[in-house]
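>>> coordinates only, no sequence provided:
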């Protein structure tokens, strides 16, 4: 729009300039006015663009804040209110308005009378009358109704059956995502109400900014309490709910059924204060479990779902604060489950030493039965394991067989790790040599001469340990020739032949071959050797012929002339100075 307006203004200016000659005063004023309008439009466009950018940034900030964890609207979790975890307990279920029942009479006459509890708490039974069942359990109401009905149906059998549960209204408040009033049934427990209200408020519901802000102000991060929930009934009585204990013990007394008009309050708790922890040989290590006065060692072990099979029968270790800052260690018997705990106690359950340790090794490669074999660590020999594996095959190469100690392999070399981060050109000569040798090294390899059984059978250092890998290599029957030869590749191995024989078999040297730097790389160790120093090649070895470095002879000649000229200049200057000094 602004571009169109500016275009029209410039067209009008051009039209004013079209007549050749002396401009009139009116035309000059019009031209000045049009130019002024053009700049005003430009300024207005810049202001509107800047304002729109600010609005976009504000919208982005608003949208980012809208999509934070805190501002995501909670969606209460819908559950099937008619689903029952177990049959209704008539001694615990309280009848109330809306409950539907059937009074059945058998005898002289058979009849089923559908009934419903009236809003004022009565059952109206034809031919029997009004019977109050207010604040009565199902068992109490059944006894009362049958007793009244028997007066009318003397010789008949009378039963009262609950057919449909009424819906009740309960309130939940405190540390939940969506506190409010919800519809439930009396077959639901307190734990069923929590997901209906969106779940508990936890640290996960806070944004990163809120956590950082509270940390800076050294404010404690609070979460919902699972162990201090209170339920207030209409009659003014209270019940304390301990869901943490209920989940670990399944004691339903700790998670009661809801009643109409109940008010459930979820308090908050401070994380890492007034808590208990248990570690070690337990099925689930627990940290910062909420402490409740009266907690015992057995309760904490239940929170961890019990000890594991490798838990030591010896004393447990309990760390407790004697005062504000000084901890003390207390030894407790695992059998003393009634030992009373205090806030911030930490319990460590020791494991049995070497309990069911599974020492085993892997045997791979050219053996008859590759696989995993059990060993007695530090006692089982290589020969024993090879015999268990059925011995080596005809294609096995003992010279290239390796024993890898994986437990050593996991130990890192800080110096080697440091050198990995440094460019090779920036290394010193010693660092470069160390880096090259470590790069060629087989990590965790145990030095064993497998071609000489007597050697490794008498050395304690080669007794097998847990998780060793014994890899019996396959015969290669070849020598690899690579680098500057006419036909690089594999050449059939022949004993008692020197490296030049295999180079000839590979077509001989190329013109760019650097013959004096020929190397032999041992298959068994990866060591690089000068070819002239190798007395005997082994199958699987590699012969490497490097390429001559490219040289710019003109540049070398030019550099030589420059250096020669500089040397001559120094010599001449020295002679002149010497002669003048005489």
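Happy to help now that I have it. Being a predicted model, the structure only gives us computed values, none of them experimental.
>>> going forward, measure contacts and count neighbours with C-alpha atoms only.
Fine.
>>> distance from the one helix or strand residue 469 maps to to the middle of the chain?
According to DSSP states H and E, residue 469 maps onto strand 468-474. The chain centroid and the centroid of strand 468-474 are separated by 34 Å, computed with CA atoms, centre = their mean, to the nearest Å.
>>> which helices and strands does the helix or strand following that strand pack with?
Sequence-wise, the next helix or strand downstream of strand 468-474 (DSSP H and E) is strand 478-483. Judged by 3 or more CA pairs under 8 Å, 6 or more residues apart in numbering; DSSP states H and E, strand 478-483 is in contact with strand 489-492, helix 499-505, strand 542-545.
>>> select the longest helix from this structure.
In the chain, taking DSSP state H as the definition, the longest helix is helix 25-66.
>>> now do the buried residues in the very next helix or strand once past it.
As assigned by DSSP H and E, the chain's next helix or strand after helix 25-66 is strand 100-106. Using 16 or more other CA atoms under 10 Å as the test for burial, strand 100-106 gives 100-105.
>>> give the other helices and strands that strand 100-106 contacts.
Short answer (3+ CA pairs under 8 Å, 6+ apart): strand 100-106 packs on strand 111-116, strand 157-164.
>>> those: which one's closest to residue 146?
strand 157-164 (6.1 Å; CA to CA).
>>> after the closest one, next one along is what?
Criterion used, DSSP H and E; the element after strand 157-164 is strand 167-174.
>>> immediately after that following strand, which helix or strand?
Scanning onward from strand 167-174 (DSSP H and E), the first element met is strand 180-185.
>>> test my guess that residue 229 contacts residue 268.
No. Residue 229 is not in contact with residue 268 according to CA atoms under 8 Å; the separation is 9.4 Å.
>>> putting a second one here so we can go through both:
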């Protein structure tokens, strides 16, 4: 026995602003007003000017008809339509229709955003509802009223009408008793000279580490260093650097660069993606030179959230990468680049010698240079790290065992081919 199909052929549905929205039985001769009475009548918020009747055609597609609900309830035959099976009557609510109206508040208020429009709403009530003005608010408020028209008259193609309000006192709301309209956009302008205090941080071996408020938009490293009381005896000022956090715009730019590289080259974006993971950039400083000649181009202008780092003196040199033993070696003032490589056991077999480089404690780097037959190595300072990269093709180089195995396989294959040719 097959399963009984869930099909209905004698029902009506009414929803919206009635007391009992539900599904009702269809009977011949039933009209719109009769269905409303079955649902115990209209609620107080029912919208009488228009209701929607959704009707199902014989091919099960649907059509929509608009009716004047007020006239339907007075038995007007043009609107009190005779209902058919599967008809659905939708009656709108004035409250729901009003809730769809809004005004938008932007700018220097505590809670900007969209607000539901209520009949009789004033600018004063809206701003109070938004928590009032911020400290940055100016005395100028702009109200844009929507211009509703069916056609453009002449050359006037404006979509809104602008009303400017200039307050004599932002603490007084007497000038704000202005009626608002649906879809108004209110903008509270910012004071042209207002800027929030911006802070930076000094970390490390100084007399007074901690946060500092910037005196001006042009304050430099030398100014901040003096305010921090100067360096302690164990400070390494040659290792000073700035930690500058990346902005959202910079992160987006780096992500876009990585995406482009991925499209062009399979593996070229690895370095860019690694850079994207870092939350900040490291700006190396020549603090000794900055203190001698403040205000020069090397005396970096500070930005909000910058951190000036003055590390403790580190009497070690790190050696890592393609050497026999990655290690730390005590700093020897008279020793050079090759001394530290030798102290780490020398280069490994896959070392890319000409690309070895030094990263200094302040983040700056230097590599070896060659002029004709003379090769000069970078100077090594306390706290530096020497990095020897691997040759890029070293990973693809075959070992002796792999060469022997490949040769044997080729010889066997050649023997098979010769045997087949002799057949």
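Great, that's in hand. Small disclaimer: the values here were computed from a predicted structure and weren't measured.
>>> picking that back up, of all the buried residues of strand 100-106 of structure 1, which comes closest to residue 61 of structure 1?
For the buried residues of strand 100-106 of structure 1, the nearest to residue 61 of structure 1 is residue 100 (54.5 Å; CA to CA).
>>> helix, strand, or coil at residue 288 of structure 2?
helix (DSSP: H, G, I helix; E, B strand; the rest coil).
>>> about what we covered before: who touches the strand holding residue 469 of structure 1?
The contact list for strand 468-474 of structure 1 (CA atoms under 8 Å, 6 or more residues apart in numbering) reads 360-367, 392, 395-398, 400-407.
>>> out of the residues you listed, which end up buried?
Using 16+ other CA under 10 Å as the burial test, those include 360-367, 392, 396-398, 400-406 as buried.
>>> re earlier: just tell me which of the helices and strands packed on strand 100-106 of structure 1 ends up closest to residue 337 of structure 1.
strand 157-164 (42.7 Å).
>>> next, count neighbours for residue 115 of structure 2.
17 (other CA atoms under 10 Å).
>>> distance check, it against residue 129 of structure 2.
Between residue 115 of structure 2 and residue 129 of structure 2 the distance is 9 Å, computed by CA to CA, to the nearest Å.
>>> now residue 378 of structure 2
Distance from residue 378 of structure 2 to residue 129 of structure 2, counting by CA to CA: 65 Å.
>>> which of the two has more neighbours?
Shown here are residue 378 of structure 2 and residue 129; by other CA under 10 Å, residue 378 has more neighbours (18 against 14).
>>> could you confirm that one falls within a helix?
No. Residue 378 of structure 2 is assigned coil when assessed by three-state DSSP, not a helix.
>>> my read: it touches residue 368, true?
Yes. The pair residue 378 of structure 2 / residue 368 is scored as a contact, 5.7 Å apart, by CA under 8 Å.
>>> quickly list what's touching both of those two.
Joint contacts of residue 378 of structure 2 and residue 368 (CA under 8 Å, 6+ apart) are residue 357.
>>> re the thing from before, dump the helices and strands packed on strand 100-106 of structure 1 to a markdown table, plus mean neighbour count.
Below are those laid out as a markdown table (neighbours: other CA atoms under 10 Å):
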| stretch | mean neighbour count |
| --- | --- |
| strand 111-116 | 16 |
| strand 157-164 | 16 |
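>>> would you mind giving those as a markdown table with distance to residue 465 of structure 1 added?
Listed next are these as a markdown table, based on distance: least, CA to CA, whole Å:
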| stretch | distance to residue 465 of structure 1 |
| --- | --- |
| strand 111-116 | 77 |
| strand 157-164 | 68 |
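>>> thinking again about what came up before, between the buried residues of strand 100-106 of structure 1, which is closest to residue 430 of structure 1?
Looking across those and measuring by CA to CA, the closest to residue 430 of structure 1 is residue 100, at 91.6 Å.
>>> what's the closest non-adjacent residue to that closest one?
Nearest non-adjacent residue to residue 100 of structure 1, counting by CA to CA, 6 or more residues apart in numbering: residue 116, 4.4 Å away.
>>> now the angle between strand 468-474 and the longest strand anywhere in structure 1, please.
When structure 1 is parsed with DSSP state E, its longest strand is strand 396-405. Angle between the axes of strand 396-405 of structure 1 and strand 468-474 is 160 degrees (criterion: axes from the mean of the first three to the mean of the last three CA atoms, to 10 degrees).
>>> end to end, how far does stretch 310-328 of structure 1 reach?
One end of stretch 310-328 of structure 1 sits 26 Å from the other (CA to CA).
>>> mind listing what's buried along that stretch?
310-312, 315-320.
>>> the equivalent of residue 502 of structure 1 over in structure 2: neighbour count?
Alignment note: residue 502 of structure 1 maps to residue 340 in structure 2; criterion TM-score structural alignment. By other CA under 10 Å, 22 other residues sit near residue 340 of structure 2.
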